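[1] My questions are about this predicted structure, shown below with the sequence.
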Amino acid sequence: MALVEGCKHRFEITVPADEVARETDAVIDRLKQRVRLPGFRPGKAPAGLIRRQFADDIRQQVLENLLPRFIEQQAKEEDLEPVGSPSVTDLKFEDGEPLVFTVEFEVAPEIELGQYTDLTVTYADPEVTEEDVETRIEEIRQRRAEFVNVDPRPLEDGDFAVLELKSLDGVDGQPIKQDDIHLEIGGEDTVAGFSEALRGASPGDECEFDVTYPEDYGQEKLAGKTVHFHAVVKGVRRKELPEINDEFAQDLGDFQNVGELREEVRRAIHGERQFAGQQAAKDALVEQLVDLHEFPVPNAYVDRQIRSRLEQGLRQLASEGVDIGKYKPNWDELRERQKDRALREVKASLLLSRIAEREAIGPTRDEVDREVERIARQQREPVAAVRMRFEKDGTLGRIAGHLQTQKVLDYLFEHARKVAGEAESAEAPAES
């Protein structure tokens, strides 16, 4: 055995000549039953003729049968568990001779845990001010607004234009086409070009105009683009906001008055901020863990994580309307840019799994069952059917892994020293 570097191991393996001969004869026997040669009944062609006519196929099949078997045997003898695909080099395969080859494969690293409790992290229980409560209630009020039709007149700031809108040029892929879009003239969230083009227009008017989207616009396919639109103004509407009173509170749920609504809003804001603050603190703890532990990582793990990150990025682009079929990035450059982050994510995942093993942390059967039941309710499917599907496709294992990761993060947070302040957000660790 030779440990090459990091997680790589290299062996020279010799398969005895008699083992090679037996496997070769077995391959020829199976081949005889399948091939049809002129002048011979099925299965009756001489072995020598089969060997000559199908020498390359026989050689390939013998290698495909023997290499995995002897690599696995060698790994078991050395008490190693390969990850990824082994690499075979220096292959020597001659008739009547032993089969000799060199194999190199990676194994999962042995991680010696250092400090992972009593780490210092920035966190303080969040405060919720009256202004925070008022702002949230105003947001709710805005969402409960009603839009009322206004007698036909020119559009002015504060009006909501009801439009039939279609892009004529400037959009890659499918054009934008919406029949009843509402745009607030002069609105904070309205791209300025729309307000400029539509201000003063009246119901029944048709117009064409260009709109230049900001570079940081939320949809990547429109960011920084100038799009030529055709619009038909179908109507004018104004927003009417409800009054904040006990009736307003009662309409929102099980509240008797505005005071109860305010208290529930305060609790909700506190819960949201507490969750976000704790999540940022947990992310920071994981970053510390990675910095405190130096160990090699199999390239196979890193490559898998890079693929996962790239696939996630493609799904995000597709959700934003980007035509993935026409997306032609420099893949090598993208992979290289993802490498450092992917490496840290893999290290984080391995460390969290090692801590879970050390501290005997894991989800209970009831916790997994509750998560399956929650998903089944969300998907409106029978729990038994969802569980059966999850058992078959591996989702059940991923659910258990996710729950284990969350419990380890909770453990790290509970055993950390918190200092007052606002935690810096860090990228969350990937799960294995």
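    Looks like it came in fine. Numbers count the residues shown, from 1 in each chain.

[2] From here on, just use CA atoms for contacts and neighbour counts.
    OK.

[3] And stretch 324-332, how far out from the chain middle?
    The gap between where stretch 324-332 is centred and where its chain is centred comes out at 18 Å by C-alpha atoms, centre = their mean, to the nearest Å.

[4] how far does it stretch from start to finish?
    Distances were taken as C-alpha to C-alpha, to the nearest Å; on that basis the terminal residues of stretch 324-332 are 17 Å apart.

[5] Buried residues in the helix or strand containing residue 276, which are they?
    With secondary structure defined by DSSP states H and E, residue 276 is part of helix 258-292. When burial is assessed from 16 or more other C-alpha atoms under 10 Å, helix 258-292 yields the following buried residues: 258, 261-262, 265-266, 269-270, 273-274, 277-290.

[6] so what's the spatially closest residue to residue 226 that is not a sequence neighbour up against?
    Spatial nearest neighbour of residue 226, chain neighbours left out: residue 212 (4.1 Å); criterion: C-alpha to C-alpha, 6 or more residues apart in numbering. The contact partners of residue 212, taken as C-alpha atoms under 8 Å, 6 or more residues apart in numbering, are 193, 224-227.

[7] Quickly note the distance from residue 212 to residue 163.
    18 Å.

[8] do the same with residue 368
    On the measure of C-alpha to C-alpha, residue 368 and residue 163 end up 48 Å apart.

[9] Tell me where the stretch 51-200 of the chain has helices.
    When secondary structure is read from DSSP state H, counting those that start in this stretch, the stretch 51-200 of the chain shows helices at 55-77, 130-143, 192-198.

[10] Need the winner for burial among the ones you listed.
    The highest mean neighbour count among these, using mean count of other C-alpha atoms under 10 Å, belongs to helix 192-198: a mean of 18.

[11] one more structure, for comparison:
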Amino acid sequence: MQISVEKRDGLEHRMTVELPAEGFEQTVETRLANLARTVKMPGFRPGKVPLRIVKQQYGAQAQKEALDEAVQSSLYEAFNKENLRPAGAPSVEFLPLEEGKGPKYAVTFEVMPEVELADMSGARIEIPVAEITEADVDKTIDRIREQRQEWKEVERAAKDGDQVMVDFVGTKDGVAFEGGTGSKVPLVIGSGRFISDFEKGVEGASAGDVRNIDATFPEDYGNKELAGQTVQFEITVGAVMESVLPEVTDDFVKELGVEEGTVEALHSQVKENMERELKSVTREITKTNVMDALIEKNKIDLPQVMVKEEMQRLARQMENMLAQQGIPMPKDKPMDPELYREQAERRVTLGLLMSELVNKEGIVAADDKVREAVEEIAAPYEDPKEIIDHYYGDRNRLAEVQAVVMEQAVVDWILERAETVENKTTFEEIMQSRS
């Protein structure tokens, strides 16, 4: 087997392989001989068709099949011989057969990049640090109360935070536009559900008032025909209602399903849930900062075949998610993978770097850490043991947790060597950064 390799731009290579003629010719002859035993042709009994006629009829087919077999049996042997690691499926091109010579083919492919990991001791990584205050807990309990708020009709002008029932007709240049008409639509002033000018136009109105206002849509408004345009609305105000929040009593606590049924128990449970959430979000932010530092310290060439595969995967993932929400993509206009190039490049980069780090440093997902992660997932459930048993009874689910633990092990390894700086912040700011 004769091999020649040509290095092209970036990670792309072209390898030409020429196989011995003897073995190939024998393979073709064997295929034709086997075919002659079973082939049926008019005027001949089965198995009695002359080989020369079989060769005329099926020679090209036998040769192609032999070529395919030759590539399959020799390609990865050639890769190993040349110490090449292809990053994806190669593109195969059969070259013209020459008299007296064996089959010759060329493959074009990208190789895996050589990864030389940088010293992470020079990296500077921020770690968010926050404490949960009593005020934070009170705010969270207030949000729970808001979820169970009731609306009480009042006889006064509407103000910020009130809910107003409105009828409206929107026109542009005197013509009603699509989506600009509504009847008995609830509007909470200050919620941002309507455009700002509309909400301001309702503020201060009382039940029965009719207001005619100009309203300008934002430049980035979803409807391009209205984006940045000024229109007119005639708004008829119906009932004005103010929010009534439930009092935090033992009865209210019991309605929330807190077993102890006391305000103290609610406060304790809410704080415990907040601490769990804070730990999770802080860990995610820290991981993102660590991965940013890893990418910044290690600039590598990316195999475009891997990037394109990841782009396609992300596009399909988004299509599936939209379909589950009842928003299927048109068959003639699938999701454009190019929208996910940046995300795909980041994922491929991290995959290559972390794989090298894991192999080089012998980083593992320790069993006790996996157990700890599963218990953390199970903690919020009514019967944590049932959830734990479910994970350990399902290899695929457990493998997902092991992958997360392995990723965290890499993060911890880097944090032990890098310079870490605490970024003192608040619970509210950390939660907002996640959205």
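    Right, received. Where do you want to start? None of these values were measured; they are calculated from a predicted model.

[12] So after superposing, what's the score?
    Once the chains are overlaid, their TM-score stands at 0.69 when taken by TM-score structural alignment, normalised by the length of the first structure; 396 aligned residues with a C-alpha RMSD of 5.2 Å.

[13] quick one: which of residue 368 and residue 163 of the first structure has more around it?
    When residue 368 of the first structure and residue 163 are compared for neighbours, residue 163 comes out ahead with 23 against 18, by other C-alpha atoms under 10 Å.

[14] Please give the three-state secondary structure assignment for the nearest residue to that one once chain neighbours are set aside.
    Leaving aside its chain neighbours, residue 163 of the first structure sits nearest to residue 233 (4.8 Å; criterion: C-alpha to C-alpha, 6+ apart). Using DSSP: H, G, I helix; E, B strand; the rest coil, the structure places residue 233 of the first structure in strand.

[15] what's around residue 233 of the first structure, how many residues?
    20.

[16] Kindly report the same for residue 31 of the first structure.
    18.

[17] Please point out which parts of the host helix or strand of it sit buried.
    When secondary structure is defined using DSSP H and E, the element that contains residue 31 of the first structure is helix 17-34. Using 16+ other C-alpha under 10 Å as the test for burial, helix 17-34 of the first structure gives 17, 20-21, 23-25, 27-28, 31-32.

[18] just stretch 377-393 of the first structure next, same as before
    Neighbour-count burial for stretch 377-393 of the first structure flags 383, 386-387, 390 (criterion: 16+ other C-alpha under 10 Å).

[19] could the residues you listed be laid out in CSV, adding distance to residue 90 of the first structure?
    Compiled in CSV, these are given as follows (distance: C-alpha to C-alpha, whole Å):
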residue, distance to residue 90 of the first structure
383, 54
386, 49
387, 48
390, 43
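
[20] from the residues you listed, which is closest to residue 310 of the first structure?
    When these are compared for distance to residue 310 of the first structure, the smallest value, 24.7 Å, is given by residue 390; criterion: C-alpha to C-alpha.

[21] Tell me how far the residue mapped onto residue 283 of the first structure from the second structure lies from residue 352 of the second structure.
    Taking TM-score structural alignment as the criterion, the aligned counterpart of residue 283 of the first structure in the second structure is residue 288. Residue 288 of the second structure sits 16 Å away from residue 352 of the second structure, going by C-alpha to C-alpha.

[22] again, but for residue 388 of the second structure
    Note on residue 388 of the second structure: its distance to residue 352 of the second structure, by C-alpha to C-alpha, is 32 Å.

[23] Also residue 96 of the second structure?
    Look at residue 96 of the second structure and residue 352 of the second structure: by C-alpha to C-alpha, they are 38 Å apart.

[24] So which of the two has more stuff around it?
    With other C-alpha under 10 Å as the criterion, residue 96 of the second structure and residue 352 differ in neighbour count, and residue 352 comes out ahead with 16 against 9.

[25] List the residues that contact that one.
    Contact criterion C-alpha under 8 Å, 6+ apart gives residue 115 as the residues in contact with residue 352 of the second structure.

[26] per the alignment, it corresponds to what in the first structure?
    With TM-score structural alignment as the criterion, residue 352 of the second structure matches residue 350.

[27] In what element of secondary structure is its match found?
    Residue 350 of the first structure is located in helix 331-359, with elements delineated by DSSP H and E.

[28] returning to that earlier point: what angle separates the helix holding residue 31 of the first structure from helix 55-77?
    Relative orientation of helix 17-34 of the first structure with respect to helix 55-77: 130 degrees, computed using axes from the mean of the first three to the mean of the last three C-alpha atoms, to 10 degrees.

[29] Right, I'll leave it there.
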